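K.L.:
no sequence on hand, only this structure:
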């Protein structure tokens, strides 16, 4: 087996253990706190005066919002634990299987969406952007390793050149 695969640098893995991850972690946890504060305060008062359709939508979307944020917070806490050596990658993989980072999208064309308070819609939009960033990082960090192993005497550039020669006959 070639050692080339062992020398591959995982940029996503490094980003997950860097100051960029710390900023993402901080942003995520701050958004959780901000949302909780909003929903318990300003949002609660605003939801009481919404038209019926918007009121129903507010209830549904606030549940999706809190679920989305809790899933992201779980992922961020797991990643922080592996970064700090508190959990092994295998332990995190086992726990991470319980975390969903997709499927919480929003229908901005739903009846009543534009009647929702602007502050609430802003929290939803920010949570969706954060969810997307976390999901991308998750896919990059935890995707299966490339099973392609080159023969010891072949490097990746030569392998690509050989593929091109085979495809184009030169």
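P.N.:
Good, I have the coordinates. Source: prediction; values computed, not measured.

K.L.:
switch to C-alpha atoms for all contacts and neighbour counts from now on
P.N.:
Fine.

K.L.:
so in the protein, which helix runs the longest?
P.N.:
Identified as the longest helix of the chain according to DSSP state H is helix 52-83.

K.L.:
tell me the helix or strand right after that helix.
P.N.:
With elements assigned by DSSP states H and E, the helix or strand that comes after helix 52-83 is helix 89-96.

K.L.:
give the buried residues for that following helix.
P.N.:
In terms of neighbour count (16 or more other C-alpha atoms under 10 Å), helix 89-96 has its buried residues at 89, 92, 96.

K.L.:
give the contact list for the first one.
P.N.:
Translated: residue 89. Going by C-alpha atoms under 8 Å, 6 or more residues apart in numbering, residue 89 touches residue 82.

K.L.:
make it 10 Å
P.N.:
Residue 89 is in contact with 78-79, 81-83, 95-96, 142, counting by C-alpha atoms under 10 Å, 6 or more residues apart in numbering.

K.L.:
for the second one, same thing?
P.N.:
Contacts were defined as C-alpha under 10 Å, 6+ apart; by that measure residue 92 touches 75, 77-79, 81-82, 86.

K.L.:
ok, back up a step: the longest helix of the chain packs against which elements?
P.N.:
helix 11-16, helix 19-40, helix 42-47, helix 89-96, helix 118-142 (3 or more C-alpha pairs under 10 Å, 6 or more residues apart in numbering; DSSP states H and E).

K.L.:
these: which one's closest to residue 161?
P.N.:
helix 11-16 (24.9 Å; C-alpha to C-alpha).

K.L.:
for comparison:
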């Protein structure tokens, strides 16, 4: 949750400041990478909420195993690039690295969950 709040605060309050005076291609890259952070966190939160619903007996394990609740955005969300791009602001690079780490952990947990239920 702390990472989600930090990402929200970055997009709401810092992103525009970081883009001032930068060339258009760098501003576009900042916007793209911010969306990647948002996508990763949205996917992870949705999957965790579905898993929580299983534990609360609001959904069945079979329902959560379907495509509707699966992590998606694989190629974009699992791409580790971004934190090494020196043109990006340090705060965004940190969010990229941490959101990637979280997404990859969730992907491994989802895989383990699928194997344990199947």
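P.N.:
Nice, I can see it. Bear in mind the structure is a predicted one, so any value in this text is a computation, not a measurement.

K.L.:
so stretch 77-84 of structure 1 matches what in structure 2?
P.N.:
Alignment of stretch 77-84 of structure 1 against structure 2: residues 49-56, by TM-score structural alignment.

K.L.:
about what we covered before: in the longest helix of structure 1, what counts as buried?
P.N.:
54-55, 57-58, 61-62, 64-66, 68-76, 78-83.

K.L.:
list the contacts of residue 62 of structure 1.
P.N.:
35, 39, 43, 68, 120-121, 123-124.

K.L.:
state the distance from the residue nearest the centre of structure 2 to residue 118 of structure 2.
P.N.:
Central residue of structure 2 (C-alpha atoms, centre = their mean): residue 40, 1.5 Å from the mean position. Applying C-alpha to C-alpha, to the nearest Å, the value for residue 40 of structure 2 to residue 118 of structure 2 is 25 Å.

K.L.:
before we move on, what about residue 110 of structure 2?
P.N.:
Distance from residue 110 of structure 2 to residue 118 of structure 2, by C-alpha to C-alpha: 12 Å.

K.L.:
neighbour-wise, which of those two wins?
P.N.:
Neighbour count, other C-alpha atoms under 10 Å: between residue 110 of structure 2 and residue 118, residue 110 has more, with 19 against 9.

K.L.:
quick one: map that one onto structure 1.
P.N.:
That one, residue 110 of structure 2, aligns with residue 138 by TM-score structural alignment.

K.L.:
I figured its match hits residue 78, correct?
P.N.:
No: here residue 138 of structure 1 lies out of contact with residue 78, judged by C-alpha atoms under 10 Å, at a distance of 11.1 Å.

K.L.:
need the overlap of contacts for these two.
P.N.:
Contacts common to residue 138 of structure 1 and residue 78, judged by C-alpha under 10 Å, 6+ apart, are residue 96.

K.L.:
before we move on, back to that, quickly list what's touching both of residue 110 and residue 118 of structure 2.
P.N.:
Here residue 110 of structure 2 and residue 118 have residue 65 as joint contacts, going by C-alpha under 10 Å, 6+ apart.

K.L.:
just give me the closest of the contacts of residue 89 of structure 1 to residue 164 of structure 1.
P.N.:
Ranked by distance to residue 164 of structure 1 (C-alpha to C-alpha), the contacts of residue 89 of structure 1 are led by residue 142 at 29.9 Å.

K.L.:
which ones are touching the alignment partner in structure 1 of residue 100 of structure 2?
P.N.:
Matched by TM-score structural alignment, residue 100 of structure 2 corresponds to residue 128 in structure 1. By C-alpha under 10 Å, 6+ apart, the residues touching residue 128 of structure 1 are 65, 68-69, 102, 104-106, 122, 134.
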